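# Next one to model:
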Amino acid sequence: MKGILKTKGIRTALLIMLMVAGKTFGQRKTINLWDKKVPGAIANADYKETNSDDSWMQRVTNPRLDVYPAPAEKATGTAVIICPGGGYSGMAIGHEGKQVAQWLNSLGITAFVLKYRLPDAAIMTDKSIGPMQDGQRAIRLVRSRAKEWGIDPKKIGIMGFSAGGHLASTLSTHFNTKVYDESADATSARPDFSLLIYPVISMREEITHMGSRINLLGEKPSAEQVNNFSNELQVNSETPTAFLVHSMDDGAVPVENSIQYALALKKNKIPCELLIYEKGGHGYGLGKSGSTESDWSLACGRWLKAKGLIN
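Below is the predicted model of the structure:
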């Protein structure tokens, strides 16, 4: 009985904390990723950005970061760049973006919501690398301006949900891949840690989310493309530590995505933590069902503390 009451108390405290966060913290400003022309961009006057109720975004042509600074009295120097999911066809910028940024703020973490270009041949010369270009640039930009935001340049993480988790794991395994001319942007694009929540990791047909694969690589990708963007196959000794969350009954993105990535990290002696819940399905953001998967953010906070990333 005490355990039940304690769990309910923790959930109540988290809800109160998030409500307070929503009032106390907020997006302070938005910054564009690219000073000049977006690399690989194709001008298309008919391609217009849409944003439904500030919760679902599509057709981004101007990639940018929404900045949520940590409150000064709580700031830990840690930063996280958030990649919302949406099958590479849209972005759930509400429950996988803004709400997550406010939760990170409550932990003393400065958060950035990445509004990245979604892969589309109508606006880019190579749609398979468009999101990665924006992700690498975002990490470099945050790291190069770390002092301005009171951030430790060695404590910059990447976070992704669903297809945003594929982008986050791509940035964790392809940070040395040159996808744009960074001659004037030599800052490291390697994240220091990753938080992967019900992520798409693989492009292999047997475990991928097929919609994400088709949107990123097309209907008939080559075997080389599939292997290159199956990030469980790209882990090496330089891949950053990771915290992963998945549910066994995820009917959209098979749990094997997280399992295979965690095993690859283990093989390369990279520390990681993998939480697998019996239920939860897919797309639950911070969790609100009251079931066990709703506690993943509490476990994540403990992991971040154990890593010395928050107080």
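
# Only C-alpha atoms from now on, for both contacts and neighbour counts.
Will do.

# Give the helix, strand or coil label for the closest residue in space to residue 103 that isn't next to it in sequence.
Closest residue in space to residue 103, ignoring its immediate chain neighbours: residue 18 at 6.0 Å, by CA to CA, 6 or more residues apart in numbering. Classification of residue 18 using DSSP: H, G, I helix; E, B strand; the rest coil returns helix.

# hang on, isn't residue 18 packed against residue 101?
No: at 10.2 Å, residue 18 does not count as touching residue 101 under the criterion of CA atoms under 8 Å.

# Looking at those two, which is more packed in?
Neighbours were counted for residue 18 and for residue 101 using other CA atoms under 10 Å; residue 101 has more, 31 against 20.

# Skip the chain neighbours and tell me the closest residue to the more buried one.
The nearest residue in space to residue 101 (CA to CA, 6+ apart) is residue 111, at 5.2 Å.

# helix/strand/coil for the one you found?
Classified using three-state DSSP, residue 111 is strand.

# measure it to residue 292 for me?
According to CA to CA, to the nearest Å, residue 111 stands 25 Å off from residue 292.

# Neighbour count: the two, which is higher?
Using other CA under 10 Å as the criterion, residue 111 and residue 292 rank with residue 111 on top: 30 against 15.

# Sequence B follows; please return its structure for comparison with A:
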Amino acid sequence: MNKNKIGIIGFSAGGHLASTLATHYNEKVYQSTDTTNARPNFSLLIYPVISMNSEITHLGSQTNLLGNQASASSIEKFSNELQVTSETPEAFLVHASDDTVVSAKNSIVYYEALIKHKVPAELHLYEKGGHGFGLGKEHSSKYWTTDCQNWLKEHKYVD
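Alright, predicted model coming up:
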């Protein structure tokens, strides 16, 4: 295994987990037994929940993660678009404009934060696909795996 080619992928709420690792990897949450860095080299975020901001979050994800009475500080901490730095790993993002479960604004705000911090990022925003098109629905979104493979090759994560 090449330690410089380790990435994380997350779909929907799993995209929030993946983006949390990408933005919070330096936080000490348990007593470590080794010196291995938890920072992934890249993230693949597929129709991800990124933000806990009530205007764009998936409310079920916010409630499951933060509870019914989330504090402003918790919302800010887990709104991963607000946690991006120049050290955040590069990312490949995919979303559909017609996703009525998780707003595409989640991918857009994360992409914008990455660009603001000069982190390489690519966003594919398909016109159709809804939510959960990961297995290939009959829309242009079905090509996301090819787009992802091309990105991984271009960035030399795969041959």
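
# follow-up on the earlier one: structure 2: which residue goes with the residue nearest to residue 103 of structure 1?
Aligned against structure 2 by TM-score structural alignment, residue 18 of structure 1 finds no counterpart at all.

# what sits against residue 18 of structure 1?
By CA atoms under 8 Å, 6 or more residues apart in numbering, residue 18 of structure 1 lies in contact with 102, 103, 106.

# Residue 279 of structure 1 and residue 251 touch, don't they?
No: Residue 279 of structure 1 lies out of contact with residue 251 (CA under 8 Å); the separation is 10.5 Å.

# one step back: out of the contacts of residue 18 of structure 1, the closest to residue 133 of structure 1 would be?
residue 102 (25.8 Å; CA to CA).

# Using the centroid of structure 2, identify the residue furthest from it.
residue 33 (27.4 Å; CA atoms, centre = their mean).

# what about that residue, distance to residue 3 of structure 2?
From residue 33 of structure 2 to residue 3 of structure 2 the distance is 18 Å (CA to CA).

# How about residue 43 of structure 2?
Taken as CA to CA, the span from residue 43 of structure 2 to residue 3 of structure 2 is 14 Å.

# which one of those two has more residues nearby?
The residue with more neighbours, out of residue 43 of structure 2 and residue 3, is residue 43; 23 against 10, by other CA under 10 Å.

# tell me the SS of the more buried one?
Put simply, residue 43 of structure 2 is strand when judged by three-state DSSP.

# What lines up with it in structure 1?
Using TM-score structural alignment, residue 43 of structure 2 pairs with residue 194 in structure 1.

# now residue 78 of structure 2
Checking TM-score structural alignment: residue 78 of structure 2 goes with residue 229.

# Its match: neighbouring residues, count only.
25.

# Surely it is in contact with residue 203?
Yes: under the criterion of CA under 8 Å, residue 229 of structure 1 makes contact with residue 203 at 6.1 Å.

# which SSE is residue 125 of structure 2 in?
For residue 125 of structure 2, the enclosing helix or strand under DSSP states H and E is strand 121-126.

# can you check residue 191 of structure 1 too?
With DSSP H and E as the test, residue 191 of structure 1 turns up in no helix or strand.

# how much space between the nearest residue to it once chain neighbours are set aside and residue 139 of structure 1?
Leaving aside its chain neighbours, residue 191 of structure 1 sits nearest to residue 157 (5.1 Å; criterion: CA to CA, 6+ apart). The gap separating residue 157 of structure 1 from residue 139 of structure 1 is 9 Å, by CA to CA.

# what sits in contact with each of these two?
81, 191.

# check contacts around the aligned residue in structure 2 for residue 275 of structure 1.
Using TM-score structural alignment, the equivalent of residue 275 of structure 1 in structure 2 is residue 124. Applying CA under 8 Å, 6+ apart to residue 124 of structure 2 gives the contacts 93, 94, 95, 144.

# Can you pick out the ones from the contacts of residue 18 of structure 1 that are in strands?
Within the contacts of residue 18 of structure 1, no residue falls in strands by DSSP state E.

# Please convert these to a markdown table, extending it with neighbour count and distance to residue 260 of structure 1.
As requested, these are arranged in a markdown table below (neighbours: other CA atoms under 10 Å; distance: CA to CA, whole Å):
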| residue | neighbour count | distance to residue 260 of structure 1 |
| --- | --- | --- |
| 102 | 28 | 30 |
| 103 | 23 | 28 |
| 106 | 22 | 31 |
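
# what residue of structure 2 takes the place of residue 264 of structure 1?
The alignment partner of residue 264 of structure 1 in structure 2, by TM-score structural alignment, is residue 113.

# Count the residues that sit near that match.
20.

# now swap in residue 9 of structure 2 and tell me
Considering only other CA under 10 Å, residue 9 of structure 2 is surrounded by 19 other residues.

# before we move on, what about residue 224 of structure 1?
9.

# and the next element down the chain from the helix or strand harbouring it?
Secondary structure from DSSP H and E places residue 224 of structure 1 in helix 223-228. For helix 223-228 of structure 1, the following helix or strand on the C-terminal side (DSSP H and E) is strand 241-247.

# with structure 2 superposed, average distance for that following strand?
Once fitted to structure 2, strand 241-247 of structure 1 is off its aligned match by 0.2 Å on average (mean CA distance after the TM-score superposition for structure 1).

# just the strands in structure 2 please.
7-11, 42-46, 90-96, 121-126.

# Looking at the ones you listed, spot the one closest to residue 107 of structure 2.
strand 90-96 (6.5 Å).

# Residue range in structure 1 corresponding to that closest one, please.
Counting by TM-score structural alignment, strand 90-96 of structure 2 corresponds to 241-247 in structure 1.

# what residues does the matching stretch touch?
Outside stretch 241-247 of structure 1, the residues touching it (CA under 8 Å, 6+ apart) are 192-199, 255, 258, 262, 265, 270-282, 293, 296, 300, 303.
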